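Visitor: return atomic coordinates for the entry below.
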Amino acid sequence: MAYNEHLAERIQRVFREKHIVVEEKKMMGGCCFLMNDKMCLGLDTDKQSGKDRLMARIGPAAEAEALKRNGCRPMDFTGRPMKGYVFVDQEGFDMEEDLEYWVQKSIDFNPFAKSSKKK
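Guide: Prediction:
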């Protein structure tokens, strides 16, 4: 799997500090953190640049404001951006407070996110 394990550990630490239980799953070519059986946050390595990036599920309402932040752009795997998801490049999460911001944004949206898990 193509992702930075040190970054995964940093993300896990933020969730632990917030007393949030997540399931870590290798998927989408990287690693995703699931909260309440729903994708909350992920990380992978951008194949074009070779740099680490976050995949944050923040919801459509938070997207416009989030896109103003350093390193943030629409999440686009296929040429069509996914509503409510953003990619965050390294400069947007290098500082701990920036990483905490993205983790918290993802936590805040999780109760409103739809689960794709079949029951």
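
Visitor: when you work out contacts or count neighbours from here on, use the C-alpha atoms and nothing else.
Guide: Noted.

Visitor: can you classify residue 87 by secondary structure?
Guide: Following DSSP: H, G, I helix; E, B strand; the rest coil, residue 87 is assigned to strand.

Visitor: how about it, what does it touch?
Guide: Listed by CA atoms under 8 Å, 6 or more residues apart in numbering, the contact partners of residue 87 are 53, 54, 55, 56, 72, 73, 74, 75.

Visitor: quick check: which element contains the first one?
Guide: Counting by DSSP states H and E, the element that carries residue 53 is strand 52-57.

Visitor: need the contacts of residue 87 in TSV with neighbour count and distance to residue 97, can you?
Guide: Output for those, formatted as TSV (neighbours: other CA atoms under 10 Å; distance: CA to CA, whole Å):
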residue	neighbour count	distance to residue 97
53	25	16
54	30	15
55	25	17
56	28	15
72	22	15
73	19	19
74	20	21
75	20	22
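
Visitor: and for comparison, fold this next one:
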Amino acid sequence: MSPTAPAPSPLPSPGVRYASYGVLLVLGALVGAAGSLVQAAWFSGGLLLALLATAGLFYGGLRATGTQVGVAAAAAGWLVAVILLSLGRPEGDGAFGGGAGELIFLFGGMALAVMCATLPRLPRPAP
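Guide: Down below sits the predicted model:
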């Protein structure tokens, strides 16, 4: 006897999906802003903490929505926050000082977004 696979649960309504993409966009901006500040404050430990939070957000977006759009929404919010903080102000103030840590955070976060977006999607668990 072979056990039959349970039927996947139905996808949520489009309104719920779009709302979750919006929440992931805002969370991405918050994680990007917090990571920008933390990685600059505590260089090696803060950088690792910021990249771990970024990876957790992107993977959580994939698992929560079940689509790569969840990763893309979180990554878009993250990237906008990081880019806006790296531009600085006309007075010369900026969150990034221009060192190696900032580049590792920027390129590492983008690499994490690509890695999470290309992970295979797992089937939805049965209710």
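
Visitor: care to give me the TM-score?
Guide: Once superposed, chain against chain, the TM-score is 0.24 (TM-score structural alignment, normalised by the length of the first structure); 44 aligned residues with a CA RMSD of 4.0 Å.

Visitor: and the strand holding residue 53 of the first structure, what does it pack against?
Guide: On a contact count with 3 or more CA pairs under 8 Å, 6 or more residues apart in numbering; DSSP states H and E, strand 52-57 of the first structure meets strand 38-45, strand 85-89, helix 96-109.

Visitor: of all the ones you listed, which one is nearest residue 30 of the first structure?
Guide: Of all these, strand 38-45 sits nearest to residue 30 of the first structure, with 4.4 Å by CA to CA.

Visitor: that older thread, residue 11 of the first structure: which of the helices and strands packed on strand 52-57 of the first structure is closest?
Guide: The nearest among these, by CA to CA, is helix 96-109 at 7.4 Å.

Visitor: any buried residues in that closest one, and which?
Guide: 99, 100, 102, 103, 104, 105, 106, 107, 109 (16 or more other CA atoms under 10 Å).

Visitor: using TSV, lay out those residues together with distance to residue 23 of the first structure.
Guide: Formatted as TSV, the buried residues of helix 96-109 of the first structure follow (distance: CA to CA, whole Å):
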residue	distance to residue 23 of the first structure
99	18
100	18
102	17
103	14
104	16
105	17
106	14
107	13
109	17
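
Visitor: I appreciate the help and will end here.
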